[in-house]
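S.K.: Need coordinates for the following:
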Amino acid sequence: MSISGSGQGARAHRAGAFDIRLVIATLFGVFGLILTGMGLFGTSDADLQKTDGMNINLWTGIGLLVAAVLFALWTWRRPIVVDTEAAAGARRD
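M.R.: Predicted coordinates:
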């Protein structure tokens, strides 16, 4: 079974951008960057007093960035392979 969808006899291809894990990784990455920036540049002393001195925006942002990297690695290491002939046959039935 071929993985690339470019050949004449190719039956399967990768889900690519339609893989939900990649969408989740992108969202986690965007929100992680925003929170990390807020933690580094937008935290006041009053904010730190509310959380007992812990910079919650910074740590949550770093956690989201780590999760985004893990989701992206998962997508890269174990791609979803879509069998186009089986999907077309299921639509005809």
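S.K.: hey, let's count contacts and neighbours off CA atoms from now on
M.R.: Will do.
S.K.: Which strand or helix spans G39?
M.R.: Remark: G39 resides in helix 20-41, with elements defined by DSSP states H and E.
S.K.: Give me the contact list for that helix.
M.R.: Residues outside helix 20-41 that contact it (Cα atoms under 8 Å, 6 or more residues apart in numbering) are 17, 55-65, 67-72, 74-75.
S.K.: May I have the distance across stretch 75-87, first residue to last?
M.R.: Taking Cα to Cα, to the nearest Å, the first and last residues of stretch 75-87 lie 21 Å apart.
S.K.: ok so, going back, keep only those of the contacts of helix 20-41 that are in helices.
M.R.: Secondary-structure check on the contacts of helix 20-41 using DSSP state H: residues within helices are 56-65, 67-72, 74-75.
S.K.: Could you also give me the structure for this second sequence? I'd like to compare it with the first:
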Amino acid sequence: MGSGDKPFGVPGTEADDGPEGISKEDEAKAASAANKFDIRRLIGALFCLYAVILIALGLFGSHEIKNKAAGINVDLWTGLGMLVFGVLMIFWALSRPTVPESPERREQGPGQIRDAPAT
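M.R.: Predicted structure coming up:
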């Protein structure tokens, strides 16, 4: 083992990968994988799924059950509200995807005061 060898190195961390040992391609793949399971997408998808079920119940359910609440079709209106919220969550996740921290920010370590991202 030479002086430059790392005994506990991670596969794929050759010298041509960059200063941190992670190539730009690997970093892009990690960011893409993180965005696939963004909590905003999951919440939006669940709200949309439940909204479709409620809208179907509101449209095709029995007339007596639909109008129990003072003649208001609660299932339909709740489903529409949930659908709007779910679509907004998915739109938010797609319009502002998560971005991994830059190496400069990672080097600052915990406890450092950082600038808030510009909105």
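S.K.: and the ones in helices among the contacts of helix 20-41 of the first structure, which are buried?
M.R.: Neighbour counting over these (16 or more other Cα atoms under 10 Å) leaves 56-58, 60-65, 67-69, 71-72, 75 as the buried ones.
S.K.: Farthest-apart pair in these, please.
M.R.: Set against one another by Cα to Cα, those have their most distant pair in I56 and T75, with a gap of 28.3 Å.
S.K.: Please tell me which residues of the second structure the helix holding G39 of the first structure aligns onto.
M.R.: The counterpart of helix 20-41 of the first structure in the second structure, counting by TM-score structural alignment, spans residues 39-60.
S.K.: mean shift between the matching stretch and the first structure?
M.R.: Following the fit onto the first structure, the mean deviation recorded for stretch 39-60 of the second structure is 0.2 Å by mean Cα distance after the TM-score superposition for the first structure.
S.K.: Pull out the buried positions in that stretch.
M.R.: 40-45, 47-48, 50-52, 54-55, 57-58.
S.K.: swap in stretch 84-93 of the first structure?
M.R.: For stretch 84-93 of the first structure, a neighbour-count test (16+ other Cα under 10 Å) marks nothing as buried.
S.K.: For that stretch, report the contacting residues that lie outside it.
M.R.: The contact list for stretch 84-93 of the first structure, computed with Cα under 8 Å, 6+ apart, reads 11-13.
S.K.: let's go with 10 Å and repeat that
M.R.: Residues outside stretch 84-93 of the first structure that contact it (Cα atoms under 10 Å, 6 or more residues apart in numbering) are 5, 10-13.
S.K.: Scan those and report the most crowded one.
M.R.: A12 (21 neighbours; other Cα atoms under 10 Å).
S.K.: Excluding chain neighbours, what is closest to that one?
M.R.: Beyond its immediate neighbours in the sequence, the residue positioned closest to A12 of the first structure (Cα to Cα, 6 or more residues apart in numbering) is D83, lying 4.2 Å away.
S.K.: I'd say that neighbour and R11 touch.
M.R.: Yes: contact status for D83 of the first structure versus R11: in contact at 5.7 Å, counting by Cα atoms under 10 Å.
S.K.: All good on my end, thank you.
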